[in-house]
Structures are given as C-alpha cells and as structure tokens.
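1. dropping the sequence and predicted coords here.
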Amino acid sequence: MNRTRLYILSLILALVAEIACQSFPPEFQFGVATSSYQIEGAWNVSDKGESIWDHLLHIRPDIIADLSNGDVACDSYHLWKQDIDLIADMGLDFYRFSINWPRLLPTGFPNKVSEDGARYYGNLIDGLRARGIAPVVTLYHWELPQSLQDLGGWTNPLSVEWFADYARIVFTLFADRVDTWITINEPIFACESPYRGIVAPAIVSDVGALLCSKYIMLAHAAAYRVYDEEFKPQYGGQVSFAHHEFWFEPKTDKDQELTELARDYAFSRFSYPVYSTEGGWPPLLEAYMAEKSRIEGYTRSKLPAFTAEEIKLLKGTYDFFAINHYTSRTVRAALSGEEFGIFGIDGLDEIGAVLESKPEWGSALGWLKVNPEGIRHVLNRIKHQYGDLKVMITESGYSDDSDDLNDVGRIDYYKTYLEQVLLAINEDKVNVVGYTAWSLIDNFEWNSGYQSHFGLYAVDFSDPSRKRTAKASARYYESVARTKSLDVENLTAN
C-alpha cells in the first residue's frame, strides 16, 4: 500500500511539475503591439504635419513592393474603438502603440500642439484604461517630422533637444495615465536602413547611420532624464528604449571573432552605452571603427566619440530592458566582391559580415527565419552582459502572405518561442516579465507594403470599412494570455 501511494504521489508531482513548466508566473503580462504609421491612416486630417514616410512614399512609391503607402492603412485613426474591442476580447494586459510625432506636433516643434492629435491619443489611452488594458506608449516608431528631416534629422546634434522637447509635451499630456514608456523603437533600424537608401528618408551616406546612432541614443537619454526628473517623482512610471536583437552565431569556428564584432556593431552599439557599467561605445567596436576609418582616409572615426559628459548622460537611462526579437542568423566573413543585400538581413557591409540561416531553421515570409532557441539565447545574453535586469519582450511575431485564417504557422511560432521564454524564466532565471505579440492586426509592413501579414487579426484592405477578422492565432494567444499557460489546444478561427 505504501509503495502504491508513493507511486501515485510521484505521478501527481510529475504532473504538477509538467504543468508548472508550461505555466507563466501569475504576474507575467501578455500584450500586442502596433505603430502609428502602419495602422492609423488619416495622414493629412486636421492639422497633422508630414512625416518622413508620408513624404517619401508620395514621391517614391517604387520603394514599396506593392507600391502602397500608409495614407489609409487600417484606418485606426477612425476605428480605434474596434481595435480596443479586439484587445479586450483577447483578455490582454496591455497594448503597445506609438504616437505619430507630426500628428501631435505639426511643425515638429513644441510651438504648436495639435488639439485633435492630443484628443485622439487621449481618447485611445482613456478607452484602453476603461477596459482594464494598460497603455504602453512608444514616442518614436520612425515617424520623424519631415520638417526636422529637412534640417538634417537624426544626423543633426540638435535632434537631441528636439526629441526632449517632444517627449516633455507627451509626458505632460499623458503621464498621469501611462505607466510604461518606450522612447525609441529599434535604433538599429531607425539609423541603418534609412541611411542605406532602403527606408525613409532613403538617404545613401557612408557616415549618416553612425552619426544617427550617437544622436538618437542621446535623444533617448535626454527623454529619459526629462521623465526621471520632472515626471517620475509624481507618477512613478518606467521608461526604456526598445532594443532589437537577432540571435547571431558563427557559421564556423573561424567566424567566432567576427560574430562578436557583428553583435557589437548591430546590437551592443545601442545597448552598451545604456546598460554597461563602463558606458560609451563597446570597446571592440570603437577600436575597429577607428582603425577602419583611418584606413579609409578619414581624419577621425566615422563612429563619433562620446564626451565624458555624454557617457554619463547615457549610462543607466533605463528602468527595464525592452527587447524586440524575431529571428536568427549565422555569421561568416564575406568573400571578395560579394554583394551584401539589405542591411541587417543579409549582411553587415561595414564589418564585412554575411548573414545566413541554417537549413533546419524554419521560414516565415521573407527575412524571418524561425529558430525558437534564438530568443532564449538572446535573453541569456542580456543577463550575461548586463546582469539580472527586468526584461520585457516588446515585439515578437510571425509573417506570412496567406489569407487563410487558420494560421497554424503563426500558432506554432508563438507556441515554440514562448516555450523558450519559459525555459529562460524557469531554468536560466532570466527575469522576463512580459511578452508582446507583433502585431494586433495586419498592417502596412514597411517595404513589403500589405503583402506581409503579421496580424492576429486579418484586415480586409479592399473593404472601405477595413473589416477585422480573428485568425486562429488570435484565439490561441487569447487562451495563453487568459490561462498564463501553454497547455492549451490549438484553436481554429471564428
């Protein structure tokens, strides 16, 4: 009898352990994300100013695969109540969205605040809170006012002041109702692709991306200091920037050093100045860029140095680590004369690195290679580099070009990636506090236009009412969010 009882008890304990391994901590939060240009539309309503995306796509539609733009997009400017309904129906904890800078400040400067723009975002925030959904607000998701781009944009040192002024206006309007803020979304892509002619403002420059890197990070720091000194004492919120990181691994043993340099160039360039104890640029990258610039005939490094005061300004400008992660790449040295393709997807031409994938990694649409273990590696890299920080996954998701509402590929992506997040939490003791699915709805997906679908909800872009329809992944994600467990059945769409 005792032996039988012990056996039954062991089975019960094993079952409990298995369930626990599939369950997130009670305080873990699930949310979804969008960005303003990708969903709002209403590009010229009221007194809204022109953004760099408005400007570029009206004169260069050819830069987008289907020649489309975000003039109407999902029409969320008018349909925001429907978007809130979708989020509430899934029982999610938060909604991450961005403010369109020229919608709020038509001139780009604080001399004019749009009443309609402030009303729109205020209504959205109030509507979310009324449904028990926390707003997570991004100040900059690539919607720079064209008026500021005409003055040099992020390559102008004054952009630091411009952004701080803008941030102060946003905090003044909404800090009483928003607890979590993202200053800059993905500085790597906000700087590199625009100055390689790929996305707005589509300027080709040998130094533009590196100048942008310095000033956009100082802008983040300036906005953080504004909040920390002027608003946090009263409201107690939290601020960070959304860091984007692929998982990089060497293709062969001889590519180890190049892989470390690639990680520094693409990722630590933005995280090290903020999260490291030393501050400044990553030493390996700084030395490499100084020598490369000298060889190329520059009198100083193309990667502009930080002053001691700037290093101090940047260090510690975070309340949590916000990470966007989608995919992985292997790294190898480029062959002589080899073409690199699009920055950050096929290669890093500044350091002579080619980015590829492994045959066993699955593939979503285009650039997104599916390697679930990559997200666990990235979470562990954060802990290894910077210590036991609070980490929020602020974007992660799957793309396809299908109209099939039973999107099993997307469900499998979320299931396998969230399994790896759980392993990072339970086995590696990484302090991950939340996960954000990209995206709530199918939207304008930058250079892919409307051909690439990331949404949990489909949008009929041929319908003037922009009808939203739940995919199977919406029901799956809802079940995970409500139960805080992966032990749910895959569900079909409504």
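-> Nice, I can see it. Computed from a predicted model, the values in this text were never measured in an experiment.

2. when you work out contacts or count neighbours from here on, use the C-alpha atoms and nothing else.
-> Fine.

3. neighbours of the residue nearest to Trp367 when sequence neighbours are not counted, just the number please.
-> Closest residue to Trp367 apart from its sequence neighbours, by C-alpha to C-alpha, 6 or more residues apart in numbering: Ile345 at 6.4 Å. Neighbourhood size, Ile345 [other C-alpha atoms under 10 Å]: 18.

4. distance of Ile345 from Leu379?
-> 20 Å (C-alpha to C-alpha, to the nearest Å).

5. return the distance of the helix ranked longest in the chain from the chain's centre.
-> Longest helix of the chain, by residue count under DSSP state H: helix 208-230. Distance, stretch centre to chain centre, for helix 208-230: 17 Å (C-alpha atoms, centre = their mean, to the nearest Å).

6. coming back round to it: please, which helix or strand holds the residue nearest to Trp367?
-> If you go by DSSP states H and E, Ile345 is not part of any helix or strand.

7. so it is in contact with Lys369, correct?
-> No. Using C-alpha atoms under 8 Å, Ile345 is not in contact with Lys369; the gap is 10.2 Å.

8. nearest residue to Leu218 other than its sequence neighbours?
-> Of all residues not flanking Leu218 in the chain, Val160 sits nearest, at 6.1 Å (C-alpha to C-alpha, 6+ apart).

9. can you say which helix or strand has the one you found in it?
-> Element membership of Val160, judged by DSSP H and E, is helix 159-174.

10. what residues does that helix touch?
-> Contacts with helix 159-174, where a contact means C-alpha atoms under 8 Å, 6 or more residues apart in numbering, come from 101, 105, 108-110, 118, 122, 139, 153, 215-216, 218-220, 222-223, 226-227, 231.

11. structure two is appended below for comparative analysis:
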Amino acid sequence: MLYRTFVLCILVRNTWSSSWKSEVEEGSKVHFPPWFKFGSATASHQIEGAWNASGKTPHIWDVFAHTVPGAISDGSNGDVACDSYRLWREDVKMAADLGLDFYRFSISWPRILPSGFPNHINEEGVRYYRELMDGLLEVGIEPVVTIYHWELPQSLQDLGGWTNPLVVDWYADYARVLFTLYADRVKTWITLNEPMVFCEATYTLGSHAPGILSPGIGNFLCNRHALLAHAKAWRIYDQEFRHKYHGKLALTNNLLWFEPDEGHGDEVAELVRELGAGMYSHPIYSKEGGWPPVIEKIIAERSRRQGYPKSRLPPFTKEEIKFIRGTYDFYGFNYYTARLARWAKPGEVLGKWPHFGTDELNISLVVKPEWKKSPLDWFIIYPEGIRRQMKWLKRKYGNIEIFIMENGLANIDPRLDDTDRVDFYREHLRQVLLSIYEDGVNVTGYTAWSLMDNYEWIDGYHSKFGLYAVDFSDSERRRTPRASAFYYSSVVRTGSLVLPATYTSYTASSSKNALSYITIVINFMLALSLIK
C-alpha cells in the first residue's frame, strides 16, 4: 500500500509539471488515433532461461557467454534469465495488466529445431510457444513474433553461420516450420531483428556472439545473406501462407539517427544514414533495389586501393535484386539513440560502438553536449531523432507503414521510481504524435522495450530496461511494476500522453478517448491495480 501511494504521488507530481500542462492546452495533439496500437517486447534468450532443458540445444549466445572470458560485462549468462520458460503465465498477466494491444516476443531457433535443421521438430518447444500464444489470445493480446532474434544454433555457426551462403536456405526452412506451426495464431511476423547489430557488432567490432572479428569482410557477407534470407522467408509466406492467414511480415532495423556536426554539411550525415539505414533498407524498400549506390561505389573504390581484385561488398545479381526488392508489408523500426557525424581527423580511432564501419567512409561520430545522457555511455537521449528518422524513411522510400518495434530507456538503477523512464517514453511518444499529425508519417504502432528487466546481451544484468523490475536473486524471479508501467498503462488505455487524473472528460471524437469522468477514475484504479 505504501508503494501504491508512493507511485501515485510521483505521477501526480509529474502530471502538474509545466510541460504536461502545455500538452493539455494543445488538445488533440496528445491523443493517438484510435487505430494506433501499443505493445511491449522481449526476446527469447533474454527472458526464457531453460537454456539446455526440454530438448533445446545451445545457440551462439549460450556458447559465447559460457566460453569467452570477459565477453559479458558482469560475467553472467542467460541460463535462467527471467525464467519465462516456466513463468510465462506471469508474463501474460503483466501484458494484460498493462492493457497491451500486442506483445512482441521471439522464438528460439534451437528450441524448435535442436539440430538447426527441420529433420527433427522438438514438440516440447512447439508446445511452449503455442501455450504462450494461446494465453495471450485468451486475454485479447495479439502475439507479434520475431523469427530470429540472434539465437543462431551453434551447430550452424560451426558451419560458418551468417557468412555461409547456405544460411539463406537454413533460415528459410526454419521460417517455413514456424509458419506451418503458428500462422493461424500469428498475424504479424518479424523475420530478422536488427541485422545491422548481429552483423556489425559481431564481425566489425567482434563484441557480440560468436565474436568473430572480420571488419569489411564478414559483416558484408552477413549483411548480404541476411537480406536474402529475409526475402526468401517473406516469399515463402507470400506464396504458401498469405492467402489463408493474411498476415504481415518485415524485418526490423535498429536505426541511429545522424545529424551533421557543427561546421559540417548534411552530406556527411547522409553518408552514415546510407551506411546504417540504407544498407539494410535500400535493397528491400527502394524502387531500384540493390545496395545504396553511394555506399557501393565508395567500398568498391576503397577495396581496389587496398589491393582487392573485387569489392569487399559482394554485389547482388540482377535476379537477387529483383528477389529482395519489395519483400515487405511494413517497416519495422527500433530507435534508441543518435549521433553527430563529422569527417574523421587524421589518426582518429573509429573502432567502438556505434562506429559500425564508419572507417569505410572516414567519418567519426560524436555527441552534442546538450543532449541528455543516460547511465550507459553509448546511450545518448535524443527524442527528436525518432521523428527525424521516420521523416527520412518517408522521404527515401515513400509513405510506407512504419511500425516502431522497440523504444525504451536503459539505466543501471533497479529503483521503482523510474521517472527518467517515464519522461523518456513521454518525450518519444510526443515525437511520434508529431510524426503523425505534422509530418503525415504512416506510423501505426509503438512497442516499449522492454516488458521487464532481462538479460541484456553483453551487458548481462547490468542494464535495466524493464517496465517491470525483476529480482534476479529471487528463485521465483519476482516481477514488480515500476512507475513507468503505471504511465505506459495509462497511455495504452486512454490513447493519450496525459494521465487520466488530469482530465475530467475527453472529446467524444475518438472512441478510444471518449471517457467520462467515472471511466477515468475506473481506469485510474485499474492502473493502480498493477501494483500488487
């Protein structure tokens, strides 16, 4: 009860801040359209645990954490994580308590196909995801499924992983199995999560599993094969499943927003945008297809100067360009941070995230001093970047549907009074509203990362993104809602950035916002019920 009162006081205090009152005065600018969807997300390795149970075999992150000293900052692993393999009903309840329209989660490749191939389908794994999906559907929450969130079976990595061209067929076979098993339940699919990260952080920086440092070679092979794998899965669904299930598919890109540093023109920032967003978007979303021409030209010329007989960026054939182009139903977009771009100084070292191959362009990334900082050195807070990135996507690829699949704040403090995260969500959602009403961007959904604290890859349990705090010292992995869970639940339930307590009525123009004062009070109490 004390905690309920504490959270209420925090949020009421925020409600009456000047910035919140200015939003109230702007009326409809704080209301999302009635068709806009809200959700939250997790990934299998980050929450499930049961790493070697119920027929599952190791994937690259299991092996990486267990065998590479110092690979994970706190020396931890995902063996138990949030124990969601056992506690999935708790996850469903949290999603229901928040009032989510959808819950995005991923399927672990080796939990379904222990050998990596479809010669044997693990029925225990199949049952786990089926029960999770059915549990969500029973409470009116749509399951949004990521087919690949970095969990390549180690058996396939031993054969070359994403640098082996056969991975395109291996992945396509896996995707077909999932479509066959779950397409009747799943209407929104993510083929690949953040290929920029699983290619660049692995091969350009060597920091992610499987930790193979091969800048300028391995990352480009991975990039090429990931795009072909995505396209093949999309075409399998399109030809074999769409007519019956009418679902949507796309990959999801993690895009940093880039602006020019002081004294530099926009061309330097535009080059990095093409290296980051363009490399993983232009082949799919542009009218002409293929690599971004400016990047293809630069790397070909640089390869020749370095003595390579061919470009290190393998070109697509005409058939491959046609095969990849147009393989989307929306644009999946993850956004966290931003940087300024400038030409590198002589001898400047560009080998740390987020310098994902910017040495190819001789460009350095820096931070604007006035941008907000988080407790993590890489995580600079720039809410305007999410709007500007979506506007850039619209300019480059037309008014395609954009679905924000991840956005959230990391901190290292487990406290429940996470007003910094409340502010982060409010400020970014404000930019999303401006994208809709001012820029005419066709953005249809928003996903808060993440539903709960989890295993954050090389950060282990150090970084905390959760709407719900997880006590990793507790054998039952107790989940407790933070202040941000209260706030996000209010946004989801009312379709508004402002807490229900700030209104006595809403306009009846939107069915999602046509709430009487009594309904507001009821919603207020429902949100409080999150806090047990």
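-> Cool, got the structure. Quick caveat: nothing in here was measured; it's all calculated off a predicted structure.

12. thinking again about what came up before, of the contacts of helix 159-174 of the first structure, buried ones?
-> Listed as buried from the contacts of helix 159-174 of the first structure are 101, 105, 108-110, 118, 139, 153, 215-216, 218-220, 222-223, 226-227, 231; burial here means 16 or more other C-alpha atoms under 10 Å.

13. trace Cys21 of the first structure over to the second structure, please.
-> Mapped onto the second structure by TM-score structural alignment, Cys21 of the first structure lines up with Lys29.

14. in the first structure, what residues pair with stretch 450-466 of the second structure?
-> Taking TM-score structural alignment, stretch 450-466 of the second structure hits residues 439-455 over in the first structure.

15. just give me the match in the second structure for Val160 of the first structure.
-> Checking TM-score structural alignment: Val160 of the first structure goes with Val168.

16. how about Lys292 of the first structure?
-> When the second structure is aligned by TM-score structural alignment, Lys292 of the first structure is paired with Arg302.

17. and its match, what does it touch?
-> By C-alpha under 8 Å, 6+ apart, the neighbours of Arg302 of the second structure are Glu360.

18. ok, now Leu205 of the second structure?
-> Contacts for Leu205 of the second structure (C-alpha under 8 Å, 6+ apart) come out as 213, 215, 351-353, 356.

19. could you redo the last one with a cut-off of 7 Å?
-> 213, 351 (C-alpha atoms under 7 Å, 6 or more residues apart in numbering).

20. tell me roughly how far the longest helix of the first structure lies from the second structure on average.
-> Helix 208-230 of the first structure: mean distance to aligned residues in the second structure after superposition is 0.3 Å, counting by mean C-alpha distance after the TM-score superposition for the first structure.

21. which residues of the second structure does that helix align to?
-> Counting by TM-score structural alignment, helix 208-230 of the first structure corresponds to 218-240 in the second structure.

22. over to stretch 117-132 of the first structure?
-> Aligning stretch 117-132 of the first structure against the second structure (TM-score structural alignment) gives residues 125-140.

23. sorry, back to before: ok but the match of Lys292 of the first structure is inside a helix, no?
-> Yes. Under DSSP: H, G, I helix; E, B strand; the rest coil, Arg302 of the second structure sits within a helix.

24. just to revisit the earlier point, distance check, the residue nearest to the match of Cys21 of the first structure when sequence neighbours are not counted against Glu23 of the second structure.
-> Among residues not flanking Lys29 of the second structure along the chain, Leu433 sits closest, at 6.8 Å (C-alpha to C-alpha, 6+ apart). Distance, Leu433 of the second structure to Glu23 of the second structure, by C-alpha to C-alpha: 12 Å.

25. show me where the stretch 1-150 of the second structure has helices.
-> 2-15, 18-25, 44-47, 60-67, 84-98, 109-112, 123-138 (DSSP state H, counting those that start in this stretch).

26. tell me which of these is the most buried.
-> Most buried of those by mean neighbour count (mean count of other C-alpha atoms under 10 Å) is helix 109-112; its value is a mean of 28.

27. tell me, that helix lands on which residues of the first structure?
-> Going by TM-score structural alignment: helix 109-112 of the second structure matches residues 101-104.

28. give me the mean deviation of the matching stretch from the second structure.
-> Taken over the aligned residues, the distance from stretch 101-104 of the first structure to the second structure averages 0.5 Å (mean C-alpha distance after the TM-score superposition for the first structure).
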